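> Got a predicted model here, sequence first, then my questions.
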Amino acid sequence: MSSRPTDIDVKIVHGPHIETLTPHGRVEALAVSAGRVAGIGALEELTSTYPTANVTRMPGELLVPGFNDAHVHPLFAAEPELRVNLEPATVTSTDHALHVLREKASGTPPGDWIVGAGYDVIHAPDPQLDRGLLDSVSTEHPIYVIGSTWHAAIANTPALDAITTDPTIGDESGGYFARDGDHLTGWMFELPHMNVAWSGSDRPDLLPALPRPALVGALRTQHRIFNAHGITSYTDALVTPHTWEAYRQLFKEGDPTTRASVALWHTHRDLLDHGDFGSANDEWLRLVGVKLMYDGAISGGTCLCSGPYASATDTGNGIQVMTRGDLFQIVAELHGRGIRACVHANGDRAISDVLDAVEHAQAARPDERLAHRIEHCSLLDDHLIARIAATGCIPIPFSGFIYHHGDSLVSRYGAERAGRVARHRSLLAAGITVAGSSDYPCGPLDVMAGLHSMTTRVTTSGAVVGRAERVDALIALCVYSAGSAHATGEGTIKGRLAPGLLADFTVLSRDIVRNPDWFQDCSVLATWIDGREVWAAPGTI
């Protein structure tokens, strides 16, 4: 089980157990050279093959392929530190938030935008921020506060005046501005916020762009956080040309500790014809596709469902962010160009519409069998699962969602529908490759919590939601590594440990495959990428 490398610099690592996620199962040791796995097998066999190799015994109980989070937003996570930080850990009350914003306003020239980020729109204490409270901070500055879910924002009067989106927009048009009678409260949901936050090639940016060096530094910090969670690859599920350039700069500077794939926000897709989006498609950085958003959030009660529920919109249903016509047109355009569509869809009606669009595109171009992605792909019935299998789409369900949100899902959608959220087992049984994801920072990054949720379906209260969708620990590991690699078209180079594949792996303190009860007590001891250690837990030898 080895292939002799030409590079003489060979390392052999071994430990009690190495889970390869290949037909070879568990092995005792692996050899790495030039960033690749050179061989796997018994320690004696590998040391005989490479007698001059450096041999290292790994700490802990289990070595696994590096975790790959298929849907994260690292620069969203960094936004509070780069703007005005309104995260709950920083501001403890509404008065505190207003004080922080006033301090920022006092040192900001009149007319310049003040942007806050990280405000908890779900659990914020009363009174919540609104237009009037933000006006009390300043009416000489446009003030814009981005909610922690990134599905909502709050603006003061000058900011509202500057936003060109029609203030009469309704739910059927992609979002809405909240009102108290005829008065705009300052809250906006979905498309109005998206038009401000991410703009497009045909619209000027309203929010001040963050400097590229700050974005590059923020990415480096986020990569260290990912490494501490055992993550060696991830997909940033929404970038703009500006943030893409920060990625390019980061990887150009060298010494990366994480591999990244990105999805370009669809309003900038015209730049794919003459930009540099294909120039960095290598083992470190690549464009995975184009991001669209079709409905709202399942945790926030704005997803688009086939039946009524206790939605946050008070309409009995959620928000359709774009029209079916636009969805069909963009998916067909991307499919015809051989570009993967990465469509955010949570509710079952939204997922059905996305599959309609993919089926339409495939019928027009049956020669192009591109694997499009359904981001989140939360609420499913058996018919939708069969359609996903037939189209070859890749679902990216939340891994830790049942643990973190299961109780609120039951309250909002009912027990039967809540049990059909994140149907990992049924998707896999249908022969569908499933990726692992956290949606960080909209959800916790914690991989162990995600694996625990997939294997137990236990909520924070101890209830079990959707017991039939449990998967075993080995399958959960495959989802969070090999499944996610497949979702970016990289299943042949990473996600498993075999000769010729990338030498990216994570060392765990407990053998979670033999005893899944240890998930919550398991910690990451070391993270290796490209055959080198990039992170080690403090005190690890």
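Structure received. It should be emphasised that the depicted structure is a prediction, and the values quoted were computed from it without experimental measurement. Residues are numbered from 1 along each chain as shown.

> alpha carbons only for contacts and neighbour counts from here, please
OK.

> Can you tell me the closest non-neighbouring residue to Met450?
Quick fix: residue 450 is Gly, not Met. Distances taken as C-alpha to C-alpha, 6 or more residues apart in numbering put Gly400 closest to Gly450, at 3.7 Å, once the chain neighbours are dropped.

> And here is the other one:
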Amino acid sequence: MRQSPVLYRAGTIISQDGTRPEALAVAGERISASGTFAELSDRYPGAEVVDLGDAVVVPGFNDAHAHLADTVQSRLDLDVSPASVIGAEGLLDAVRDRAASRRGWVLAGNYDDSVTGRIDRAMLDAAAPTTPVIVRHVSAHWAVLNSRALEELGVAEDAPDIAGGSYGRDAHGRLDGRVYERALLGRYVSRPGDALAPLPTPEPADVMAEYARVVAEWNAVGITSTCDAFVGPQQLEIHSMARAQGGRGIRVAMLLAAERYEEYRGLGLGTDFGDEWLRVAGVKAFVDGAIGGRTCRVSEPFGGTHDHGMLISTQEELDALVGRVHRDGNRLAIHANGDVAIRMLLQAYETAARTVQTGVRHRIEHCSIVDDEIIARIAGLGLTVVPFSAYARFYGGRLEEWYGADRVERLFAHRAFLDAGVPVAASTDHPASPIQPLGAIQSMVTRRGVDGARVGGSQAITVEEAIGVYTTGSATATGEEARKGRLAPGFLADFVALGADPRRTDPEGISEIPVRATFTGGRLVHSGE
């Protein structure tokens, strides 16, 4: 039996397909027609009408690089973000209270040393001498552990650094509790016996309850799709459980951890495996460290230091991985922040492209510090870039302190990428920065931090372009441009009703526009009324 469509009308519909419809007809989970309200009423007499009044309707926002499963898990951990604790003493008090109130590990997250101040192993030992503690940096690229945690995880005082990872040491060569990059990734991808093997995990029922809460929060800011940007076994299990329970609030694409590629490949989990609610978008790997964590690999040192950051992969490892995944016809989405790391990745992509033509559009995650030569090579390869959408607003003037004025003008280069014809997708990297799309759109348009600092103003883009980054650009990044990102016949009926038009709002106030309603597959998943 053919399903009767529902007509949605609104004051303004930003369709992203070059038309200006007054209404949309939705049948099932897709848009069946668009046009004037009179036309659709004549075409579908008696159809149910949902009148959204003077709302401004845009395609559902799509964060193409966030960490949904990790966000869920972190909600069950101790929050030590600057919003929750004041200074290092406040953080240590929170750790002390948590250790006293429950048994087992204290897992804490969202630590921002640039705001909270430095903590180390000795400080955590004083706060929790008998309880293992791990405090993860907001970038998720390093953490601070106390002595008991190092002992539990088998990290001895004379532990050598591992390839792509390291252990921080004090002036006397003793472990200071800091664990960087691959030495930390064990929580996500390692097997028992590896360095930093998987830490204790919460009960499935608790995880699923938190998953539902997080999805509701993301729907409330207008997100209808996301790409979970690092999926190891724990994250895959979380998403699979949510899918089995019939969640219909958010569509999830996944980037599978390269460390487990052969296992996933053996299970048939290649690019585009799955359905429109949960699917594989590609394979995730790392070349270097983080922007906010100051571990990315750069040709010039960070401000006031001689530090050039870290490499997680060698050129040989990168060439081998890219060649393997590319030949299999799977999409690659590789993290490269610093200019040195980006050039290494481009070399690997260029070598693979000369060897085999697959038609798959690969990605560069973050692609933060660029120049004209790098951008030209990216355009020549037909890559999609996924730079940080919200970091200019989130970090503000700290970025210039760390990278200098010249590099900041080449940081998160949305303007330069779009001018070169490079597809650009949205990324908050949440929980590394706030999830709100409207805040990220404001960041891309104004390039102004919450502290008032102007951050690389030459890379500002228009509101229309920023909406495109969050819709058509993100759909391109996951290979779904034929069904997501536009409000047009045949496309998924994922859309958001806003209380004002971002194009006609003071740019400094875009983040304050209310989200009146969010629809995923034509179904109301959030009402702001």
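Thanks, I have it. In this text the structure is predicted, and so the values were computed from the model without any measurement.

> quick revisit: return the residue of the second structure aligned against the residue nearest to Gly450 of the first structure.
Under the alignment (TM-score structural alignment), Gly400 of the first structure maps onto Ala390 of the second structure.

> Pull the contacting residues for its match.
For Ala390 of the second structure, the contact set (C-alpha atoms under 8 Å, 6 or more residues apart in numbering) comprises 427-428, 433-434, 439-441, 443-444.

> now Leu160 of the first structure, what's its secondary structure?
Leu160 of the first structure falls in the helix class when you classify it by DSSP: H, G, I helix; E, B strand; the rest coil.

> Now do it against Gly307 of the first structure, distance only.
Here Leu160 of the first structure is placed at a distance of 34 Å from Gly307 of the first structure (C-alpha to C-alpha, to the nearest Å).

> The two: which has the busier surroundings?
Leu160 (22 against 11; other C-alpha atoms under 10 Å).

> Arg191 of the second structure and Leu199 touch, don't they?
No - Arg191 of the second structure is beyond contact range of Leu199, at 10.7 Å (criterion: C-alpha atoms under 8 Å).

> When these two are compared, which one has more neighbours?
Taking neighbours as other C-alpha under 10 Å, Arg191 of the second structure and Leu199 compare with Leu199 leading, 15 against 12.

> residue ranges of the strands in the stretch 101-250 of the first structure, please?
Taking DSSP state E, counting those that start in this stretch, the strands of the stretch 101-250 of the first structure run over residues 114-119, 143-147, 152-155, 175-180, 183-190, 231-239.

> which helices and strands does the third one pack with?
Here strand 152-155 of the first structure touches helix 131-137, strand 143-147, strand 183-190, going by 3 or more C-alpha pairs under 8 Å, 6 or more residues apart in numbering; DSSP states H and E.

> what's the closest of the ones you listed to Ala473 of the first structure?
Among these, the nearest to Ala473 of the first structure by C-alpha to C-alpha is strand 143-147 (34.3 Å).

> mean per-residue distance, that closest one to the second structure?
In the superposition against the second structure, strand 143-147 of the first structure averages 2.0 Å from its aligned positions (mean C-alpha distance after the TM-score superposition for the first structure).

> before we move on, the earlier item: so which of the helices and strands packed on strand 152-155 of the first structure is the most surrounded?
strand 143-147 (a mean of 26; mean count of other C-alpha atoms under 10 Å).

> Need the contact partners of that strand.
113-121, 134, 152-156, 158-159.

> do that again at 7 Å, thanks
Residues outside strand 143-147 of the first structure that contact it (C-alpha atoms under 7 Å, 6 or more residues apart in numbering) are 113-121, 134, 152-156, 159.

> Please apply the same query to stretch 224-243 of the first structure.
Against stretch 224-243 of the first structure from outside (C-alpha under 7 Å, 6+ apart): 66-74, 258-265, 291, 446-447, 504, 506, 524, 527, 529, 535.

> what range in the second structure does that stretch sit on?
Using TM-score structural alignment, stretch 224-243 of the first structure pairs with 216-235 in the second structure.

> Tell me, how many residues neighbour Ala156 of the second structure?
Residues near Ala156 of the second structure, counting by other C-alpha under 10 Å, number 12.

> how far away is it from Leu175 of the second structure?
9 Å.

> thought Leu487 of the second structure was touching Ser15?
Yes - here Leu487 of the second structure lies in contact with Ser15, judged by C-alpha atoms under 7 Å, at a distance of 4.6 Å.

> what about those two, which has more around it?
Neighbour totals were compared for Leu487 of the second structure and Ser15, and Leu487 leads with 29 against 20 (other C-alpha under 10 Å).

> which residue in the first structure lines up with that one?
Per TM-score structural alignment, Leu487 of the second structure is aligned with Leu497.

> in a strand, that's where that match is, yeah?
No - applying three-state DSSP, one finds Leu497 of the first structure to be coil, outside a strand.

> wouldn't it be in contact with Gly66 here?
No - the pair Leu497 of the first structure and Gly66 does not pass the contact test of C-alpha under 7 Å, sitting 9.3 Å apart.

> Roughly how far does the residue mapped onto Gly275 of the first structure from the second structure sit from Phe273 of the second structure?
The equivalent of Gly275 of the first structure in the second structure is Leu267 (alignment by TM-score structural alignment). Leu267 of the second structure sits at a distance of 11 Å from Phe273 of the second structure (criterion: C-alpha to C-alpha).

> More neighbours: which of these two?
Phe273 (15 against 9).

> residues contacting that one?
279-280.

> just Leu91 of the second structure next, same as before
For Leu91 of the second structure, the contact set (C-alpha under 7 Å, 6+ apart) comprises 80, 85.

> distance of it from Pro434 of the second structure?
From Leu91 of the second structure to Pro434 of the second structure the distance is 20 Å (C-alpha to C-alpha).

> Ok, Arg9 of the second structure next?
According to C-alpha to C-alpha, Arg9 of the second structure and Pro434 of the second structure sit 31 Å apart.

> Same question for Arg30 of the second structure.
Distance, Arg30 of the second structure to Pro434 of the second structure, using C-alpha to C-alpha: 30 Å.

> Comparing the two, which shows the higher neighbour count?
Between Arg30 of the second structure and Pro434, counting by other C-alpha under 10 Å, Arg30 is the more crowded of the two (22 against 15).

> is it true that that one touches Ala493?
Yes - counting by C-alpha under 7 Å, Arg30 of the second structure touches Ala493, with 4.7 Å between them.

> what do those two both touch?
Here Arg30 of the second structure and Ala493 share the contacting residues Gly521, scored by C-alpha under 7 Å, 6+ apart.

> ok, which stretches of the stretch 201-350 of the second structure are helices?
Chain-ordered helices for the stretch 201-350 of the second structure, with DSSP state H, counting those that start in this stretch as the definition, fall at 204-220, 233-244, 261-266, 315-327, 339-355.
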